[in-house]
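[1] Predicted structure and sequence below. I'll ask about it afterward.
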Amino acid sequence: MPITKANLIDSIYNNLDLQKQESRIIIEALLEIIKHTLESGEDVLISGFGKFCVKDKKERKGRNPQTASNMKLRARRVVTFKCSGVLRDRVNGKG
């Protein structure tokens, strides 16, 4: 089961003895900072967790799977995530 924004808010609320509204403000602020940073093309590095990067994808040829016709896919930016070695080790039971 994936963790949701509401789960994060509840976790902050329960673990840090804050009001629920304060927890919501903290999570919303954190997510807004990450979004604005990525929108500006900068990376977000969180030590011990990982790195969110914005990558440019070039225009490329593609195919419509429904009609099998060739088409051009426009250039675009995508967000990628690379986990840190610390997180990778914990996920693999080595930490």
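    Cool, got the structure.
[2] from here on, contacts and neighbour counts on C-alpha atoms
    OK.
[3] number of nearby residues for Pro65?
    As a burial measure, Pro65 scores 8 neighbours (other Cα atoms under 10 Å).
[4] Assign a three-state SS to it, would you?
    coil (DSSP: H, G, I helix; E, B strand; the rest coil).
[5] where's it relative to Met71, distance?
    Applying Cα to Cα, to the nearest Å, the value for Pro65 to Met71 is 11 Å.
[6] isn't Arg74 right up against Glu59?
    Yes - with contact defined as Cα atoms under 8 Å, Arg74 reaches Glu59; the gap is 4.7 Å.
[7] Okay, one more to line up with it:
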Amino acid sequence: MNKTELIAAIAADTSLSKVDASRALEALLENVSQALARGESVHLTSFGAFSVSSRAERSGRNPATGQTLVIKAHKAPKFTAGKALKSRVNAVG
């Protein structure tokens, strides 16, 4: 499912127009992004949690040349699925 299909599904399920569903989805994504940028986590009960993890500086290798290089420390977004989501994905049938 891509973003356009998701917007159409939200519109159908909520009787919102596609424009309103698109605005709602954009607002959700923007607010989650802003919270993560501030270093906060976002918990959606029964769905999962978005958080930020810190990655330490490490050495790596360029696969094309074999040259050793340093990968700088950085922060990365992380998603942990909730119990209900895991159960639904793993449901038989």
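    Now that the structure is in, tell me what you want to look at. Remember, predicted model here, so these are calculated numbers, not experimental data.
[8] In the first structure, what residue spans correspond to helices?
    Using DSSP state H, the helices of the first structure run over 5-16, 20-39, 85-91.
[9] if you skip the residues just before and after it, what's nearest to the residue nearest the centre of the second structure?
    Central residue of the second structure (Cα atoms, centre = their mean): Phe79, 5.8 Å from the mean position. For Phe79 of the second structure, ignoring the flanking residues on the chain, the nearest one in space by Cα to Cα, 6 or more residues apart in numbering is Phe50 at 4.6 Å.
[10] Tell me how many other residues surround the one you found.
    By other Cα under 10 Å, 19 other residues sit near Phe50 of the second structure.
[11] Give me the contacts around stretch 71-89 of the first structure.
    Contacts to stretch 71-89 of the first structure, defined as Cα atoms under 8 Å, 6 or more residues apart in numbering, come from residues 38, 47-64, 95.
[12] what's the first-to-last distance across stretch 69-79 of the first structure?
    28 Å.
[13] equivalent range in the second structure for it?
    Counting by TM-score structural alignment, stretch 69-79 of the first structure pairs with residues 67-77 of the second structure.
[14] got it, and stretch 33-50 of the first structure?
    Under the alignment (TM-score structural alignment), stretch 33-50 of the first structure falls on residues 31-48 in the second structure.
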